[in-house]
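> Sequence and predicted structure are below.
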Amino acid sequence: MTMTTAPQYLSASTLTGDSVKNLQGESLGDLKDIMIDTTTGSIAYGVLSFGGLLGMGEKLFAVPWSAIEVDGQNKQLLLDVAKDRLKDAPGFDKDHWPNFADTTFATQVRDYYIR
């Protein structure tokens, strides 16, 4: 990924709702939530919202935070994934969140996004 100028510290509420784009400039949705590993205090996942209309039918994706880049200059987040690939990514809906502590889930998600 390309390095951009971004503040070193941002509040979660500053990032939540920000648009997420791939490196080709295509919209991939927006950041719905941030999942924090309470044992380490670090951000584990960004929850990306994609598709749907007015929150109906949207698909959510847990993306390892290490795969997301903050583009402070353009006030957006960057994810190096093709739009078509995101459509096939392991996801969930707003009423059925995964167990983020499940190592099988963590491995599946990490392997999908981190090359």
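All right, it came through fine.

> C-alpha only now, for contacts and for neighbours.
Will do.

> Could you identify the longest helix within this structure?
Longest helix in the chain, counting residues (DSSP state H): helix 103-113.

> Any buried residues in stretch 87-107, and which?
89, 91, 106 (16 or more other CA atoms under 10 Å).

> what sits up against the longest helix of the chain?
Helix 103-113 is contacted from outside by 62, 63, 64, 67, 81, 89, 90, 98, 99, 100, using CA atoms under 8 Å, 6 or more residues apart in numbering.

> And the strands in this structure?
19-21, 27-37, 42-50, 59-64, 68-71, 76-79 (DSSP state E).

> Take this one as well and set it beside the first:
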Amino acid sequence: MAEHITLSGTSIIGTQVKNKEGEPLGRIIDLMIDMQSSIVAYFVLAYKEQEDNQKLFAVPVEGITPDTANKQLIINISRNTLEENDGFDKDNWPLKSNSMFLTDMQSHYGSGKGLPSRPAHG
């Protein structure tokens, strides 16, 4: 049985994210909470550290494994997959109400296949 881990939002924001190969992918810059269901809908991964060249990706909670010993988060996705996908615009974040986007996002991260090609908004 997996260890139950509870983390605060402030401890997650700013945390480095790596893939299973140990490559740094970026940092978590925010988390989105679905106020209707009272759960975290997704984490926002900022890929690339330079703000002018930053891509944002919605990562479902199920797609992240905490590595508390090294104070980082692990996702099952390649650097190339992030490079090849658009992510989403910093001024137009995906909404929880868009269930098609979230189902696609969860299935891609959960299966390790990659990212949805282009998140829908609204």
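Looks like it came in fine. These numbers come from a predicted model, not from an experiment.

> sorry, back to before: save the strands of the first structure as a markdown table, and put in mean neighbour count and distance to residue 13 of the first structure too.
Converted to a markdown table, the strands of the first structure look like this (neighbours: other CA atoms under 10 Å; distance: least, CA to CA, whole Å):
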| stretch | mean neighbour count | distance to residue 13 of the first structure |
| --- | --- | --- |
| strand 19-21 | 22 | 13 |
| strand 27-37 | 19 | 9 |
| strand 42-50 | 20 | 12 |
| strand 59-64 | 24 | 18 |
| strand 68-71 | 19 | 14 |
| strand 76-79 | 20 | 13 |
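
> can you list the ones you listed in JSON lines and add distance to residue 113 of the first structure?
Shown next, in JSON lines, are the strands of the first structure (distance: least, CA to CA, whole Å):
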{"stretch": "strand 19-21", "distance to residue 113 of the first structure": "14"}
{"stretch": "strand 27-37", "distance to residue 113 of the first structure": "14"}
{"stretch": "strand 42-50", "distance to residue 113 of the first structure": "11"}
{"stretch": "strand 59-64", "distance to residue 113 of the first structure": "7"}
{"stretch": "strand 68-71", "distance to residue 113 of the first structure": "10"}
{"stretch": "strand 76-79", "distance to residue 113 of the first structure": "9"}
